[in-house]
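Trainee: Sequence first, then the predicted structure:
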Amino acid sequence: MIVVFDPHALPPLRDVIARHGLDARKSLGQNFLLDLNLTGRIARSAGDLRGVTVVEVGPGPGGLTRALLATDAAAVVAVERDSRFVRALQDVVEASAGRLTIVEADALEVDPVELVPAPRAIVANLPYNVATPLLLGWLKRIDAFAGLTLMFQKEVADRLVAQPGSKSYGRLSVIAQWRAQAKVLFNLPAKAFTPPPKVESTVVQFTARPDPEPADWKTMERVTAAAFGQRRKMLRQSLKPLGDAEALLAEAGLDGTARAEEVPVAGFAALARAVSARTGAS
């Protein structure tokens, strides 16, 4: 039985910040979301968390952490590299009735699959300076998660869900949509954060595709890097570093005069399979 957790029962977040002298550090990409109504909205948007262990990255003073504990999640494991916040979160740990664990570590060096049991999900207001590499690492094993509910800079979120033919469509769009179904949930203005960043933020949800296009991860990275590295050129030119571009395009059923931004995810997967067939990659 899950003990009901009241996120408002603890001292206000601004008091916690003042008591512990918690200034936001730009080098760590820290911007605090202190409005418990907004953190509650993010936690609820993650869906039904009954029986799920939630991993949070960069909890900071604990606004989203409190909101996650107020859900039906079985447990919350927060990964925080800044020791100041590890200390400041101890009051939340004590109030959580054993449901909150703080792991002091760099999230880039932590494997959530090894860290917590299934079913697991990740819900986080990601530090902006490491958001993309973290996401790519999780997408490689998206099947291991019940879902990812993550906050990004709006510009990054736009790229994640961009469709072929748009200016935002690029490598990140292809990789994300190849591995997952990505959906924008809502935006948050800069003024919602302390200190306010220079950009809006967007919460995006990812769930594993039930039938992803078969392709090798590293080969997809090579193909998209070549194609979008010279995105204004026709594919028959931009793909030359991969070998016989014309033959590869023919095998993938793609028009050599097309440009990268015009090719759908399935087209890049077909191209990756053609490259793998020639190089022996599996």
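Mentor: The structure has been received and is ready for your questions.

Trainee: hey, let's count contacts and neighbours off CA atoms from now on
Mentor: Noted.

Trainee: Let me see the ranges of the helices in the chain.
Mentor: For the chain, the helices defined by DSSP state H occupy 13-20, 36-45, 63-69, 83-88, 90-95, 112-115, 131-139, 154-161, 171-179, 217-229, 235-238, 245-252, 265-279.

Trainee: ok, structure two:
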Amino acid sequence: MTLPPLRDVIARHGLSASKALGQNFLFDEQLLDRIAAIPGDLDDRAVLEIGPGPGGLTRALLRAGARVTAIERDARCLPALAELADAFPDRLTVVEGDALAIDPADLFDEPYAIVANLPYNVGTALFTGWLSGKDWPPRWTSLTLMFQQEVAQRIVAAPGTSAYGRLAVLAQWRSRARLAMKVHRSAFTPPPKVMSAIVHVEPAGMPEGVDPRMIERVTEAAFGQRRKMLRQSMKGLPGAVAALESLGIDSQRRAETLDIDEFVAIARTLSS
């Protein structure tokens, strides 16, 4: 199916990227097709997209054969998305609303992949929300998400590196996270001030005996004062310092030196 160029659609509807909504538009169809290919074969698969804007990535997902449900809070973009839905009958459902206030489980009765050029101002909050569910494996089969490059590097960071922190532990303690692609700022309209990158996350095995909420509390405490030794940063979390001692973890270490397994062990001790 031949669609009008996205630039023409944007011009016809008088659209411009909203700084308040963290929007930056992508027009390069080859780049968008490469992004849509990262999760693997999407033919007849359910996909959730957040913040489609005028529908650049949405087009690529539809071209890949996906059945897309898109959440968009910018009412200006809805007419352009409605045209796209008409062009792909029964393949695109647009939900107007704030993705932070919508539970994806209410939108799907089947497993689904999440693919999104996330708005910069809500990307991290959405990501940590998807990672923190108590039920595991989750209903989503993979996350393919664009972030500012600095945030993406924090998600995939290894212990002992400057980027390693709470995001890395939350993303890696029961998932596999990789940096799938870097995207130059010049690819966007308007160009953001920073570079971007796409992270791909797939669920992995759930360590036994660990409450996900405890992992969040442990990492929040440990990295909340990351320059301090663990005995200082974690003293506000009941039982944490004693857990370090029982596990043989030196309380004079700093949080960025602990690997994922050590954080899991601390959380397991405090969960019991």
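Mentor: Good, I have the coordinates. Here the structure is a predicted model, which means the values were calculated and not measured.

Trainee: quick one on the thing from earlier: using TSV, lay out the helices of the first structure together with mean neighbour count and distance to G29 of the first structure.
Mentor: Shown next, in TSV, are the helices of the first structure (neighbours: other C-alpha atoms under 10 Å; distance: least, C-alpha to C-alpha, whole Å):
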stretch	mean neighbour count	distance to G29 of the first structure
helix 13-20	14	17
helix 36-45	18	18
helix 63-69	26	16
helix 83-88	17	14
helix 90-95	16	22
helix 112-115	14	21
helix 131-139	17	9
helix 154-161	20	15
helix 171-179	23	20
helix 217-229	19	26
helix 235-238	21	34
helix 245-252	18	40
helix 265-279	20	31
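
Trainee: just so I know, which of those lies nearest R209 of the first structure?
Mentor: Counting by C-alpha to C-alpha, R209 of the first structure lies closest to helix 171-179 out of the helices of the first structure; the figure is 6.2 Å.

Trainee: Save the helices of the first structure as JSON lines, and put in distance to T101 of the first structure too.
Mentor: As requested, these are exported to JSON lines (distance: least, C-alpha to C-alpha, whole Å):
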{"stretch": "helix 13-20", "distance to T101 of the first structure": "19"}
{"stretch": "helix 36-45", "distance to T101 of the first structure": "17"}
{"stretch": "helix 63-69", "distance to T101 of the first structure": "10"}
{"stretch": "helix 83-88", "distance to T101 of the first structure": "10"}
{"stretch": "helix 90-95", "distance to T101 of the first structure": "7"}
{"stretch": "helix 112-115", "distance to T101 of the first structure": "11"}
{"stretch": "helix 131-139", "distance to T101 of the first structure": "20"}
{"stretch": "helix 154-161", "distance to T101 of the first structure": "29"}
{"stretch": "helix 171-179", "distance to T101 of the first structure": "29"}
{"stretch": "helix 217-229", "distance to T101 of the first structure": "33"}
{"stretch": "helix 235-238", "distance to T101 of the first structure": "48"}
{"stretch": "helix 245-252", "distance to T101 of the first structure": "48"}
{"stretch": "helix 265-279", "distance to T101 of the first structure": "38"}
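
Trainee: Out of the ones you listed, which is closest to A124 of the first structure?
Mentor: Per C-alpha to C-alpha, nearest to A124 of the first structure of these: helix 63-69, 7.6 Å.

Trainee: Can you say which of the helices of the first structure is nearest to V123 of the first structure?
Mentor: Short answer: helix 36-45, nearest of the helices of the first structure by C-alpha to C-alpha, at 7.3 Å.

Trainee: The closest one corresponds to what range in the second structure?
Mentor: Counting by TM-score structural alignment, helix 36-45 of the first structure pairs with residues 29-38 of the second structure.

Trainee: In contact with the aligned residue in the second structure for A182 of the first structure, which residues?
Mentor: Residue pairing (TM-score structural alignment): A182 of the first structure is matched to A177 of the second structure. For A177 of the second structure, the contact set (C-alpha atoms under 8 Å, 6 or more residues apart in numbering) comprises I155, V156, A171, V199, H200, V201, E202.
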